[in-house]
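*Asks:* build me a structure from this.
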Amino acid sequence: MENTADIEKMGFQYVEQLAGTGHWKLDLSTNTTEFSDNLYRLFGYEPGEIDFAADDVLKIVHPDDKDIYINARDTSRKGIDMPDIKYRIITPGGEQRYLKSVTKLLECKDKKVLMGVTCDISSQESDLIKIEEKNRELEQLVDELASFNYAVSHDLQEPLRKIIMYISRIEDEKFRASSPISEYFERITVAAKRMKLLINDLLLYSQTNKHEHVFAPANLAGPLRDAINELSVQCEAKDATIHFNTMPVLPIIPFQVRQLFVNLLSNSLKYSIAGIPPVITITCTIQEAVQIQDAIPPGSYYIISVHDNGIGFKQEFSEKLFLLFHRLHQKERYEGTGIGLAICKKIMENHKGFITAEGNPGEGSVFRLFFPA
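*Replies:* As a prediction, this is how the structure comes out:
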């Protein structure tokens, strides 16, 4: 029996070493205390080298955590469960360790025993400190980005507004030269307007990356109508027709979904066939177990499809359409910055959804929005 008991004791001690724990036991009926060998090791000593019952251990408790340790020790001596505590020690070898201690009062007939367990949580605390440092770095980067956005939206746009304004005044003064000067002014105007458009689109893209998104249940018909109204001048200029059927009620970020429809509709209007009025049809269906991409599990989605009769595109370029700054057509022929569809992709990601594109040259295109049902 003694051999069996010794083996069990050795096994328990081995388990404590593997788990980085130690335990102690206070018998309240006899006022005797026992400490496991690994408890001593957690504090940087060999078994029996320190008297836990005295104040020896206070010498190695971190000065800022002594009150925590003393209050917990005094509470446990009264035979009362104490809340979990976390404190630091400085071992005799100079190593700082984070320890966590818990106690539990056990009662059986007339016997009361207070059990305590102490764990070495240094590695977890070290990881937590690193995470907190990274979070502080990220917060600093966010603040810097906010400052950058402010500079872009104010400081950089001001000279552009002045360039456009003064060129406009020169044209109003009927300044016409037989030399290429008038052509130069025209090119300056086009370049300035394009830079202004690029800045605005970059700001809009950065705003879709913000985490402070407020979702609200809304019928998608609302932001869709707002988008159509916003593009009314372009629609009239091209004699465009836009049809849509019943839209679902979904938890959305309303202003982002409005921007989503604005970008998709303006894309269809921009890439319409010359001399043919654009016809844009928006439909909604719901499908179960849709497989969008191989790496994404099938799910149920509301599928919003935006069809147009525009110039279309080669299907091999369908994924590149959503890359930032990517353009399929020359900027001299079609205005734009190559950011609009990238914004659409980001907005769908914010809604835990997806966007796909399908097209054929000269046969129009269809963009599909997959909102989780």
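*Asks:* CA atoms for contacts and neighbours, from now on please.
*Replies:* Will do.
*Asks:* show me what the strand or helix carrying Tyr98 is in contact with.
*Replies:* Applying DSSP states H and E as the criterion places Tyr98 in strand 96-108. For strand 96-108, contacts defined as C-alpha atoms under 8 Å, 6 or more residues apart in numbering pick out 76, 79-91, 112-122, 125.
*Asks:* list the buried residues of it.
*Replies:* Buried residues in strand 96-108, counted by 16 or more other C-alpha atoms under 10 Å: Gln96, Arg97, Tyr98, Leu99, Lys100, Ser101, Val102, Thr103, Lys104, Leu105.
*Asks:* same check on stretch 164-173?
*Replies:* Ile164.
*Asks:* before we move on, the earlier item: can I get the buried ones among the contacts of strand 96-108 as something I can paste into PyMOL?
*Replies:* This is the PyMOL syntax for the buried subset of those, where burial follows 16+ other C-alpha under 10 Å:
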select buried, resi 76+79+81+82+86+87+88+89+90+91+112+113+114+115+116+117+118+119+120+121+122
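*Asks:* take the contacts of strand 96-108 and keep only those in strands.
*Replies:* 85-90, 112-120 (DSSP state E).
*Asks:* which two from those end up farthest apart in space?
*Replies:* Ile90 and Lys112 (32.7 Å; C-alpha to C-alpha).
*Asks:* picking that back up, just the angle for the strand holding Tyr98 relative to strand 85-90, thanks.
*Replies:* Orientation of strand 96-108 against strand 85-90 (axes from the mean of the first three to the mean of the last three C-alpha atoms, to 10 degrees) gives an angle of 140 degrees.
*Asks:* so how far is strand 96-108 from its chain's centroid?
*Replies:* Put simply, strand 96-108 sits 37 Å off its chain's centre (C-alpha atoms, centre = their mean, to the nearest Å).
*Asks:* ditto for stretch 223-236
*Replies:* Distance, centroid of stretch 223-236 to centroid of chain: 31 Å (C-alpha atoms, centre = their mean).
*Asks:* show me where the stretch 151-300 of the chain has strands.
*Replies:* 216-219, 241-244, 249-252, 279-290, 299-308 (DSSP state E, counting those that start in this stretch).
*Asks:* in the second one, what's buried?
*Replies:* If I follow you right, that is strand 241-244. Neighbour-count burial for strand 241-244 [16+ other C-alpha under 10 Å]: Phe244.
*Asks:* tell me what that strand is packed against?
*Replies:* strand 279-290 (3 or more C-alpha pairs under 8 Å, 6 or more residues apart in numbering; DSSP states H and E).
*Asks:* next, the structure of the following sequence, for comparison with the previous one:
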Amino acid sequence: MNNFYINNKKETVLTFLFVIALIILSVLIAVFYQKIKATTESENKIMQSYNVHLAIIELVSNINEVEIKQRDFITEKDSLTAAHYNSTLIKLQNSYRNLELKLKDDFSQKKNISILNEYINKKFPPLAVPIEQYSIEKFKLNTEKNKNVLTVLLLHINMMKGMGIFKLATVQASHKYDKTLPPLFFLWTSFLTVLIISGAYWKIQTGYKNLKKTNNQLITNKIIYEYSEEIGQLSHFYTNVLSDKIYFSKNSYKMLGSSFEEFPSLSKFIDFVHPDDRHLVKEMQQKIIEGQNAFIYYFRIIRKDGQLRYIKVTAKTISDLFKETILMGIYVDITDELKKAKELEEKVFDLEISNKELSAFNYVASHDLQEPLRKVQLFVSRIRTEHYDLFPAGLKQSFSRIEAATKRMERLINDLLVFSRSNKLDKEFIKTDLNDILKNTIQDFDELLKEKKTDIIGGILPTVDAIPFQMQQLFNNIISNSLKYAKENIPLVISISTKIVSGDEIPKLRNRTLKYYQISFTDNGIGFDQQYAESIFTIFSRLHDESKYTGTGIGLAICKKIVDNHKGTISAEGLTNNGAVFHVFLPV
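*Replies:* Just a heads-up that it's a prediction; the model follows:
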């Protein structure tokens, strides 16, 4: 998934944990409900067992009472005792029906209750006829005959009572367990619920704090991004490829001089595009359909105020969380850049014309100017050979000045040619060993070095990427400068040293992030005033009288031009009558 969208892995985990927590709570609630239900049922069973037990006790009491009334009737044989017998017998039958009702759902006692009914009817028959017509002897005989029924009846009742007591004990044990378990279960359920809720609350609070922090950061980033877009004259946009809706950043409307309502959709934005460039937008849409995911386009737009602006669009397609294709990108107003590029193109064109004129000047200087100069020098040479001895003293002096002027003119033309050619970078940069360059320079100035009794102290010089011919000119001009301005009657000492320095230590440098070789040429000549440390590199600049120190004032200007060509710099330090130091900086 593209980094533009939030990774939903944590959200999925939290959702999963929340669902698990809900399931656990639901199961706990269901189990708790079942336990409460079981407790309630066991309480009902206990109450039922107690009621059955009481009904049996009542039945036994009524049986005893009926048995007493039965004896009284046999003894007294009158209507009153018969009435008492019948009334107690009714009570007995009622207590039996009460017991039968209470045991209707107890299948284990169903048979027993039927047998009990038979014993009661056999032992205690009702007096269905008037007492005067009833045979006392027959009743007495029947009573004696069923004498043992009472014992069996009571035993049967005791058996039923025992079964009830056993069932009661069983239900009480179960109830005791069920009654103890729900509070513990409720306690643990409550604890777990509180734990889950506390965890959820902590997670929500943490998420809320993180959300606030993220939201504040997003607001800050939005403000920074809006200012950045405004400063950088750019804006961004994104749109769902399947829909016509498009979102533009705030700066977009400023750049187009319009409001949001004027192009909330891609089709309305196209209305701002120059009619001749609208096919480019459609072409971009087609490339998206074909699956191309990155492209750059240039087209023109017409602002609301009628201004024509040039736009560069860099766009890319990505997939969101729902696997839908989103087109996002930035567009930059490059109108000012194009204007500057056009101005630069015109300047380059003018520079090319200037270079052509300079090449023409080189041709003129090397041919048209040198040709008449050579003729002048030829005639001067003939005059010296054939007529110089015949000249009076004053004329000889004037003739010598003419010779000196022609020689100076020759040097000036040659130096100008060298200076103009140093601007050309059509020569190849190759690995150049500066130790070899220094050896060549010493050979070139061998006679003059001996004449000045010069001692050159040179360390090991580096190998650099350079134009060898220009490096030779650089070394020759610097050494020549030291020879020219050497002190009279004092041996000249030139010391050459090298070290590597950081670009940020060097003032007036193009690229201060690189490392540079610092090659220092130190001499013990006449030096110069430090206030002229920069002006000595200007063309035709001279600090001394020409009659005493010959030169055209171009040599150090050539040095600066060569070092500039090699993306370096040159500087000088001097002290009057105490020598000079020239520092050459070349990229490592």
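*Asks:* let's verify the counterpart of Tyr549 of structure 2 in structure 1: helix, strand, or coil?
*Replies:* Aligned by TM-score structural alignment, Tyr549 of structure 2 pairs with Tyr334 of structure 1. Three-state call for Tyr334 of structure 1 (DSSP: H, G, I helix; E, B strand; the rest coil): coil.
*Asks:* contacts only, for Tyr334 of structure 1.
*Replies:* Lys270, Tyr271.
*Asks:* that one and Ile242 of structure 1, how far apart?
*Replies:* 21 Å (C-alpha to C-alpha, to the nearest Å).
*Asks:* check Ile228 of structure 1 too.
*Replies:* Taking C-alpha to C-alpha, one finds Ile228 of structure 1 at 8 Å from Ile242 of structure 1.
*Asks:* now swap in Phe371 of structure 1 and tell me
*Replies:* 21 Å.
*Asks:* how about the strands in the stretch 101-250 of structure 2?
*Replies:* 234-240, 246-248.
*Asks:* now the ones you listed as a markdown table including mean neighbour count and distance to Asn489 of structure 2?
*Replies:* What follows is the strands of the stretch 101-250 of structure 2, written out as a markdown table (neighbours: other C-alpha atoms under 10 Å; distance: least, C-alpha to C-alpha, whole Å):
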| stretch | mean neighbour count | distance to Asn489 of structure 2 |
| --- | --- | --- |
| strand 234-240 | 19 | 70 |
| strand 246-248 | 18 | 81 |
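*Asks:* helices of structure 1, residue ranges please.
*Replies:* 2-19, 37-42, 66-77, 122-150, 157-172, 181-207, 221-230, 232-238, 254-270, 340-350 (DSSP state H).
*Asks:* what's the closest of the ones you listed to Thr283 of structure 1?
*Replies:* That would be helix 221-230 among these, by C-alpha to C-alpha, at 11.0 Å.
*Asks:* quick one: contacts of the closest one?
*Replies:* Thr246, Met247, Pro248, Pro254, Phe255, Val257, Arg258, Gln259, Phe261, Val262, Leu265.
*Asks:* my read is Asp465 of structure 2 is in a helix, agree?
*Replies:* No: assessed by three-state DSSP, Asp465 of structure 2 does not belong to a helix; its assignment is strand.
*Asks:* doesn't Ile430 make contact with it?
*Replies:* Yes: counting by C-alpha atoms under 8 Å, Ile430 is a contact partner of Asp465 of structure 2 at 5.1 Å.
*Asks:* neighbour count: those two, which is higher?
*Replies:* Asp465 (15 against 12; other C-alpha atoms under 10 Å).
*Asks:* so what's the residue count around Gly551 of structure 2?
*Replies:* 19.
*Asks:* residues touching it, list them.
*Replies:* Arg408.
*Asks:* go ahead and confirm Val262 of structure 1 touches Cys235.
*Replies:* No: using C-alpha under 8 Å, Val262 of structure 1 is not in contact with Cys235, being 11.9 Å away.
*Asks:* of those two, who's got more company?
*Replies:* Using other C-alpha under 10 Å, the more surrounded residue of Val262 of structure 1 and Cys235 is Val262, with 22 against 19.
*Asks:* alignment lookup: the more buried one to structure 2.
*Replies:* Per TM-score structural alignment, Val262 of structure 1 is aligned with Asn476.
*Asks:* state the distance from that match to Ser400 of structure 2.
*Replies:* For Asn476 of structure 2, the distance to Ser400 of structure 2 - C-alpha to C-alpha - is 29 Å.
*Asks:* with Lys140 of structure 2 instead?
*Replies:* 193 Å.
*Asks:* who has more neighbours, those two?
*Replies:* Each of Lys140 of structure 2 and Ser400 has its neighbours counted (other C-alpha under 10 Å); Lys140 has more, 16 against 13.
*Asks:* for the closest residue to that one other than its chain neighbours, list the residues it contacts.
*Replies:* Closest residue to Lys140 of structure 2 apart from its sequence neighbours, by C-alpha to C-alpha, 6 or more residues apart in numbering: Ile74 at 6.5 Å. Counting by C-alpha under 8 Å, 6+ apart, Ile74 of structure 2 makes contact with Ile136, Phe139, Lys140.
*Asks:* helix or strand for Ile74 of structure 2, which one?
*Replies:* Going by DSSP H and E, Ile74 of structure 2 is in helix 9-76.
*Asks:* list the contacts of whichever residue in structure 1 pairs up with Val380 of structure 2.
*Replies:* Matched to structure 1 by TM-score structural alignment, Val380 of structure 2 sits across from Ile167. Contact analysis of Ile167 of structure 1 by C-alpha under 8 Å, 6+ apart lists Phe185, Thr189.
*Asks:* distance of Ile167 of structure 1 from Glu335 of structure 1?
*Replies:* 20 Å.
*Asks:* distance to Glu363 of structure 1 added to the contacts of helix 221-230 of structure 1, as TSV?
*Replies:* Output for the contacts of helix 221-230 of structure 1, formatted as TSV (distance: C-alpha to C-alpha, whole Å):
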residue	distance to Glu363 of structure 1
Thr246	26
Met247	26
Pro248	28
Pro254	32
Phe255	31
Val257	27
Arg258	26
Gln259	26
Phe261	21
Val262	22
Leu265	17
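*Asks:* one step back: tell me the one of the buried residues of strand 96-108 of structure 1 nearest Gly22 of structure 1?
*Replies:* Out of those, the member with the shortest distance to Gly22 of structure 1 (by C-alpha to C-alpha) is Ser101, at 9.4 Å.
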